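*Asks:* I would like the atomic coordinates for the input below:
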Amino acid sequence: MGFDHGVRLRDECRKSLGESVRARLEELTGQTLGWYAMEDRSDPGDCCKAVVFGERGLCTAVSRIDTEHRPVYTITGYLLDPTSFRSIEIDYRPTPDRDTAVPDGSEVLGVPGGRELISGLTATVLRVLGNSPPKAQELLQAPFLRGQQVQEQDCGWHYEDSEHHLRVFVVFRAGHRDVTVAVGRRVVPVGHTQRTAHWSLRCYRASVVRHIGR
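*Replies:* Model prediction:
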């Protein structure tokens, strides 16, 4: 997991979206459970994009050029069934000498008893997934292992701070029926490596009731 120095952090990027965009994201998603905003390197105007996950939805705001050649924000995403939410806390604290701890991103553990992975994921997505605790990997993948497709644009992640302390870590997967999200932080204590880092995460799963902006 690399770090880009000099880029704007999520608070600054969020402010650049504008009040109306932030308000619309909040309206669609409800009480926020996890979010990030970041520079969009694919945008020629250096605009930022944002992802917000809440009790009613998972939505993404991305800048586009309208018919009058002006930058505007479009919002896409998934509206969720509030009664379908399930979540679990993961407190992962391996000892410094645990050689079987989280891989360095070179592999993804898949599900217990097999090596099955979600189809359609890029190598970059797999590396980010491969750095998370085994239980988080399992929970993030579980709904998508039986034919539910995930496209590259339906996967996202963000982390920031330093390699020894990720104060912000958010990753999501979305399909036509389910959404999974992990939100939390990672610390590499003294005497540990990234392979034996300590994680504090909450993993969510919810059912999709409607797609918007697609």
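*Asks:* hey, let's count contacts and neighbours off CA atoms from now on
*Replies:* Fine.
*Asks:* Go ahead and confirm residue 89 touches residue 200.
*Replies:* Yes. Residue 89 lies in contact with residue 200 (CA atoms under 8 Å); the separation is 7.5 Å.
*Asks:* Settle it for me: which of those two has more neighbours?
*Replies:* Neighbour count, other CA atoms under 10 Å: between residue 89 and residue 200, residue 200 has more, with 17 against 14.
*Asks:* so the nearest residue to that one once chain neighbours are set aside is in which element?
*Replies:* Distances taken as CA to CA, 6 or more residues apart in numbering put residue 91 closest to residue 200, at 4.8 Å, once the chain neighbours are dropped. Following DSSP states H and E, the helix or strand that holds residue 91 is strand 86-92.
*Asks:* Counting neighbours, which bits of that strand end up buried?
*Replies:* 90, 92 (16 or more other CA atoms under 10 Å).
*Asks:* Check which helices and strands that strand is in contact with.
*Replies:* Other helices and strands packing on strand 86-92, by 3 or more CA pairs under 8 Å, 6 or more residues apart in numbering; DSSP states H and E, are strand 198-212.
*Asks:* Which residues outside the strand it packs on are in contact with it?
*Replies:* With CA atoms under 8 Å, 6 or more residues apart in numbering as the test, strand 198-212 has contacts from 75-82, 84-94, 133, 136, 139-140, 176-189.
*Asks:* Next, the structure of the following sequence, for comparison with the previous one:
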Amino acid sequence: MAEYTHEIDVRRQRVARAGPNGLVAGGERRLLSGELDFGGPGPDRDTCWWELGPRTRERLVELAGPSLQWWAVHRRVGGRTAVEAGLLGRDGFVFAEPRLNTERQPVAAIHAYLFRPGSSRQVAISWKPERQAPGRRSGGDVGPSAASAGKAAVRLIGLSELGASTLGAMPPKAQHLLLEPFVQGERLLRSEIYYWGSPNETSIFVTVLAGEHTVTSATGSRFVPAGHEEATAHWDLVCRRADVARRIGR
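*Replies:* Presented below is the predicted three-dimensional model:
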């Protein structure tokens, strides 16, 4: 079976805020609808990780603490191939961004969101909807008015169309838990999504939304059983939220 990887990197370029709008109450229906986009085959995360310099790897682990999930991918920087990596740990979310130094050689700029001790909370989500009958929407699907409101809120907080589509494939409760601080007004600073697998089975899935005061994340896996489609994919996720005590870099 061919393996595919796709990553999204969304950074805020302009401050915009969404006020309280009722979108986060309940979490029974999706705020967004969408699907995962699988690109072409690429090197796996282990291969990319070991291409990082040893000091960069050590620094990521040192800042993040015990790993909850991680990724590493190739990026083109100044005509060169370099490694971009993220590590979500118990102590923080840390990201290595490839940059060019004065000699135009790739170097890693490290950014970190360090968590306030004792502030982390988590919720396990097992989402296994029934097979969808022809002509019927899945129970968690958005209605037209909710879809319009959800898209407007996502535009305000700064997610790209691709990022919103990826979050739109996730279970309703996961969407609410991930987006809640940001649709309520917190400034979103960084959004990272990584997944690895095939359209029918995604063995590694991680998304992190980092704000000025809060980091939300979801890690887990996704599976589309025979006879099912994207809207009724089965998910096993752990959603987490932690308060930011200190930031390093952007």
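*Asks:* Superposed, what's their TM-score?
*Replies:* Once superposed, chain against chain, the TM-score is 0.89 (TM-score structural alignment, normalised by the length of the first structure); 206 aligned residues with a CA RMSD of 2.0 Å.
*Asks:* Now do the same for the residue nearest to residue 200 of the first structure: its match in the second structure.
*Replies:* Aligned against the second structure by TM-score structural alignment, residue 91 of the first structure finds its counterpart in residue 126.
*Asks:* Residue 48 of the first structure now?
*Replies:* The alignment partner of residue 48 of the first structure in the second structure, by TM-score structural alignment, is residue 83.
*Asks:* State the helix or strand in which that match lies.
*Replies:* Counting by DSSP H and E, residue 83 of the second structure is found in strand 80-89.
*Asks:* so what's the match of residue 48 of the first structure up against?
*Replies:* With contact set as CA under 8 Å, 6+ apart, residue 83 of the second structure has these partners: 48, 49, 51, 52, 72, 73, 74, 75, 97, 98.
*Asks:* pull the longest helix from the second structure.
*Replies:* Scanning the second structure for the helix with the most residues, using DSSP state H, yields helix 144-157.
*Asks:* Which helix or strand lies directly C-terminal to that one?
*Replies:* Downstream of helix 144-157 of the second structure, the first helix or strand assigned by DSSP H and E is helix 161-168.
*Asks:* After that next one, which helix or strand is next? Please name it.
*Replies:* Using DSSP H and E, the helix or strand that follows helix 161-168 of the second structure in sequence is helix 172-183.
*Asks:* and the helix or strand following that next one, how far out from the chain's middle?
*Replies:* Following helix 172-183 of the second structure in sequence order, the next helix or strand is strand 188-197 (DSSP H and E). Its chain's average C-alpha position is 3 Å from that of strand 188-197 of the second structure, according to CA atoms, centre = their mean, to the nearest Å.
*Asks:* Just say helix, strand or coil for the residue nearest to the spatial centre of the second structure.
*Replies:* Centroid-nearest residue in the second structure: residue 207, 1.7 Å away (criterion: CA atoms, centre = their mean). Here residue 207 of the second structure is strand, with the state taken from DSSP: H, G, I helix; E, B strand; the rest coil.
*Asks:* Hmm, it is touching residue 217, no?
*Replies:* Yes. Using CA under 8 Å as the test, residue 207 of the second structure is close enough to residue 217 to be in contact (5.5 Å).
*Asks:* Could I get the contacting residues of the residue nearest to residue 200 of the first structure?
*Replies:* 198, 199, 200, 201 are the contacts of residue 91 of the first structure under CA under 8 Å, 6+ apart.
*Asks:* would TSV of the residues you listed with distance to residue 126 of the first structure be doable?
*Replies:* Output for the contacts of residue 91 of the first structure, formatted as TSV (distance: CA to CA, whole Å):
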residue	distance to residue 126 of the first structure
198	20
199	18
200	20
201	18
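*Asks:* Tell me which residue lies farthest from the centre of the second structure.
*Replies:* Largest separation from the mean C-alpha position in the second structure: residue 103, at 32.9 Å (CA atoms, centre = their mean).
*Asks:* Setting the sequence-adjacent residues aside, check what's closest to residue 124 of the second structure.
*Replies:* Looking at residue 124 of the second structure with CA to CA, 6+ apart, the closest residue is residue 238, at 4.4 Å.
*Asks:* Return the distance of the one you found relative to residue 38 of the second structure.
*Replies:* 22 Å (CA to CA, to the nearest Å).
*Asks:* what does residue 113 of the second structure give?
*Replies:* The spacing between residue 113 of the second structure and residue 38 of the second structure, counted by CA to CA, is 28 Å.
*Asks:* And the two? Which one has more around it.
*Replies:* Ranked by neighbour count (other CA under 10 Å), residue 113 of the second structure and residue 38 place residue 113 first, with 28 against 16.
*Asks:* shouldn't residue 145 of the first structure be in contact with residue 118?
*Replies:* Yes. Using CA under 8 Å, residue 145 of the first structure and residue 118 qualify as a contacting pair, with a distance of 5.8 Å.
*Asks:* higher neighbour count, those two?
*Replies:* Applying other CA under 10 Å to residue 145 of the first structure and residue 118 shows that residue 118 carries more neighbours, namely 20 against 15.
*Asks:* Who are the contact partners of the more buried one?
*Replies:* Taking CA under 8 Å, 6+ apart, one finds 141, 144, 145, 149, 150 in contact with residue 118 of the first structure.
*Asks:* could those residues go into a markdown table alongside distance to residue 210 of the first structure?
*Replies:* Shown next, in a markdown table, are those (distance: CA to CA, whole Å):
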| residue | distance to residue 210 of the first structure |
| --- | --- |
| 141 | 21 |
| 144 | 18 |
| 145 | 21 |
| 149 | 16 |
| 150 | 16 |
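*Asks:* Out of those, which end up buried?
*Replies:* 141, 144, 149, 150.
*Asks:* Not counting sequence-adjacent ones, nearest residue to residue 158 of the first structure?
*Replies:* In space, and not counting its chain neighbours, residue 158 of the first structure is closest to residue 170: 5.3 Å by CA to CA, 6+ apart.
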